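In: Kindly return the folded structure for what I paste below:
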Amino acid sequence: MKKWVGLVSVSALLLAGCTFGDSTEQQLSEVLQQMHTAEEEYRSVQDPLNEAEQKEYALFEEVLALEQEQTDELTEKLEELSALVAERRDLLSTEKQSIDAALEASDFSTLDIPEENQSYVTQIDEAYDARYATYEQLYAEYEKLLALQENLYTEMAREDVAIDQIRDLVQQVNAQNEVVQTHVTAMNEQTEQFNQTTDEVFESLQNEE
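Out: Prediction:
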C-alpha cells in the first residue's frame, strides 16, 4: 500500500473575517463559511486516518516477516490489522458525513443575488459540485480498498490458506491502492480548482465596485 495523501481542505475562506459592503460578496462569503465549518470534522480526521494507515502498513510488514509456525503472534497481529481497518472505516464515515453536510450547506439558490452577478454564483456552485463528485468517487474506491484489506487479513488467518492465494489478494490490495491514489490526486486538484475559482470570483466582484 502507498500512503493516502491528506486531502486539502477548502481554503477559500480568508473571506470569513472580512466585511463586504457589496451584498453579493457578503452573501457568498457567509455560505462559504458555513461550508467551511461543515467540513471541520472532515479536516480533523485526516491526521488520524493517515496515522492508522501508516500503522497498518508497518504492522503488515511485521506479519510478512513472521515464520509460519509463529501462529499466536500471527493471529494477534492480524486481529490488530482488522481493528485498524475498522478504525479507518469509522473515520471515513465521519469524513463522508462532514462532506455531505458541506454539500447541504452549499445552497446558493436562496440567496438574493443580482442578475448581473448570477454567473459568479454559478461558477462557484459548479466548481464545488465537481469537487463533491470527485470525493464521491474517492470514497467509493477507498471503501473497496478497505473491503479488500479486510478480506486479506481474514484469509491470512486461515491455517489452510495457499500462498498463491495470499499473493493474489495482496496484488488486488496494491492495485486498488493505486486506484485510490489516483482519486486522491483528483480530489486535491478539484479542491485547488474550487479555491482558485472562488478567489477569482471575489477578485472580480471587488474590481467591479
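In: For the rest of this, base every contact and every neighbour count on C-alpha atoms.
Out: Will do.
In: Assign Asp160 to helix, strand or coil.
Out: coil (DSSP: H, G, I helix; E, B strand; the rest coil).
In: Ignore what I typed, I meant Thr182.
Out: Recorded secondary structure, Thr182: helix (three-state DSSP).
In: buried ones in the helix or strand containing Glu150?
Out: Assessed by DSSP states H and E, Glu150 sits inside helix 118-156. For helix 118-156, burial by neighbour count (16 or more other Cα atoms under 10 Å) applies to 120-121, 123-125, 127-132, 134-139, 141-146, 148-150, 152-153, 155-156.
In: Distance-wise, check the residue of the chain most remote from its centre relative to Asp164.
Out: Of all residues in the chain, Glu69 has its C-alpha farthest from the mean position, at 39.2 Å, by Cα atoms, centre = their mean. Remark: distance between Glu69 and Asp164 (Cα to Cα, to the nearest Å) = 18 Å.
In: try Asp199
Out: 53 Å.
In: Which of these two has more residues huddled nearby?
Out: Set Asp199 next to Asp164 and count neighbours by other Cα atoms under 10 Å: Asp199 wins out with 18 against 9.
In: One more sequence to fold, the one below, so I can look at both together:
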Amino acid sequence: MNRIIIISLFSFILLLSGCSFGTSTESSLNDVLSKVYEDEEGYRTAQEQLSELEKNEQTSFKEMMELTQEQKEELSAKVSEMETSLEERLKLISAEEESINQAEETFKEIDGVIEQAEEEDVKGILQDMKAEMTERFSMHEEFIKQYEQLSELQRSLYAMLADNQTEMPALQNKVKEVNVQNDAVQKVIAQFNEHTKIFNDLKNEVYEKFNGEKNE
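Out: Here you go, the predicted structure:
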C-alpha cells in the first residue's frame, strides 16, 4: 500500500515589503495573490500533517502485516491505531477543502485585475493565469473526491485485517483495490501540481513585464 505523496504547492514568492509598485495593475495583482496565499495557509498546514500521518500509518501497516493471527491483541491495537489515523486524515482533508474553497472565492477578484490591465500582453497573461488557477482548483476538488474514495477502501481493508475470519485471497484483492485507487489519487495530484507550476511560470512572466515597464 503506497503512501500518498504530499501535494506540492509552489510559493507565490511575493516581494511585498519595501517595494513601490510600478503600476496599479501590479499592486492589485499583489493584493489578490497575497490574500489567496493567506487563504491557503490551512491547506498547507493540513498537507504537512497529512504527510506525517500517512508515514506513520504506512509504518503501522507494515508492522501489522508481520504479526500472526495468534498475536490478536497486538493486531487489534494496530488496526485501532490505523483507524484513528484515518479519521484524523479525513478531518484534515475537510479543513484543507475549506481552505482551498476560500482561496477559490478570493481568486475571483482576478477579474477586476484583468479589467484594469491596459496592456494587451499583460491582460493576456492574466487571463491565462486565471484559466490555470481555475483548473488547479478543479483538480483539487477531484483530489478530495478520489482521496475520500481511497479512505473508504482503506477503512474496509482495516476492518478485514481486524477480522480473524478474513481469508488471504480476499485480503489481497482489497489491497489491490486500495493500490488502484491510490494510483488514481496520484494522477490527480500530478495534474494539480502541473497547473500550479504553469500558473507560477505565468506569474513570473507577468512580473517580468511589470519590471520591464518600470525600466523603460
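In: Could you check how far the residue nearest to Phe21 of structure 2 when sequence neighbours are not counted is from Val178 of structure 2?
Out: Excluding its sequence neighbours, the residue lying closest to Phe21 of structure 2 (Cα to Cα, 6 or more residues apart in numbering) is Ser27, at 5.9 Å. Distance check for Ser27 of structure 2 against Val178 of structure 2: by Cα to Cα, it reads 47 Å.
In: same deal with Leu92 of structure 2?
Out: Plainly put, Leu92 of structure 2 is 20 Å away from Val178 of structure 2 if you go by Cα to Cα.
In: how about Met139 of structure 2, what's its match in structure 1?
Out: Matched by TM-score structural alignment, Met139 of structure 2 corresponds to Thr134 in structure 1.
In: which residues sit in contact with that match?
Out: When contacts are counted by Cα atoms under 8 Å, 6 or more residues apart in numbering, Thr134 of structure 1 touches 183, 186-187, 190.
In: Tell me the secondary structure at Ser20 of structure 2.
Out: The three-state label given to Ser20 of structure 2 by three-state DSSP is coil.
In: ok, it - how many residues close by?
Out: 8.
In: next one: Lys96 of structure 1
Out: For Lys96 of structure 1, the neighbour count with other Cα under 10 Å is 18.
In: Quick check: it vs Met1 of structure 1, distance?
Out: Using Cα to Cα, one gets 22 Å for the distance from Lys96 of structure 1 to Met1 of structure 1.
In: Please apply the same query to Thr134 of structure 1.
Out: In this view, Thr134 of structure 1 and Met1 of structure 1 are 21 Å apart by Cα to Cα.
In: follow-up on the earlier one: and the helix holding Glu150 of structure 1, how far out from the chain middle?
Out: The chain centre lies 7 Å from the centre of helix 118-156 of structure 1; the measure is Cα atoms, centre = their mean, to the nearest Å.
In: same question, stretch 112-120 of structure 1
Out: 31 Å.
In: and what of stretch 105-116 of structure 1?
Out: 27 Å.
In: swap in stretch 117-132 of structure 2?
Out: 25 Å.
In: List the neighbours of that stretch that are in contact with it.
Out: Contacts of stretch 117-132 of structure 2 (Cα under 8 Å, 6+ apart): 25, 110, 114-115, 195-196, 198-199, 202-203, 205-206, 209.
In: Out of these, which end up buried?
Out: Applying 16+ other Cα under 10 Å to the contacts of stretch 117-132 of structure 2 flags 25, 110, 114, 195-196, 198-199, 202-203, 206, 209 as buried.
In: mind listing which of the residues you listed are in helices?
Out: 25, 110, 114, 195-196, 198-199, 202-203, 206, 209 (DSSP state H).
In: farthest pair in those residues?
Out: The largest distance within these, taken as Cα to Cα, falls between Thr25 and His195 and amounts to 23.2 Å.
In: Can you tell me how far Thr94 of structure 1 is from Glu200 of structure 1?
Out: From Thr94 of structure 1 across to Glu200 of structure 1, the span is 31 Å (Cα to Cα).
In: Correction: the previous question concerned Leu103 of structure 1.
Out: Using Cα to Cα, we find Leu103 of structure 1 at a distance of 21 Å from Glu200 of structure 1.
In: Quick check on Leu92 and Val178 of structure 2: which one has the bigger neighbour count.
Out: The neighbour comparison of Leu92 of structure 2 against Val178 (other Cα under 10 Å) goes to Val178, with 23 against 20.
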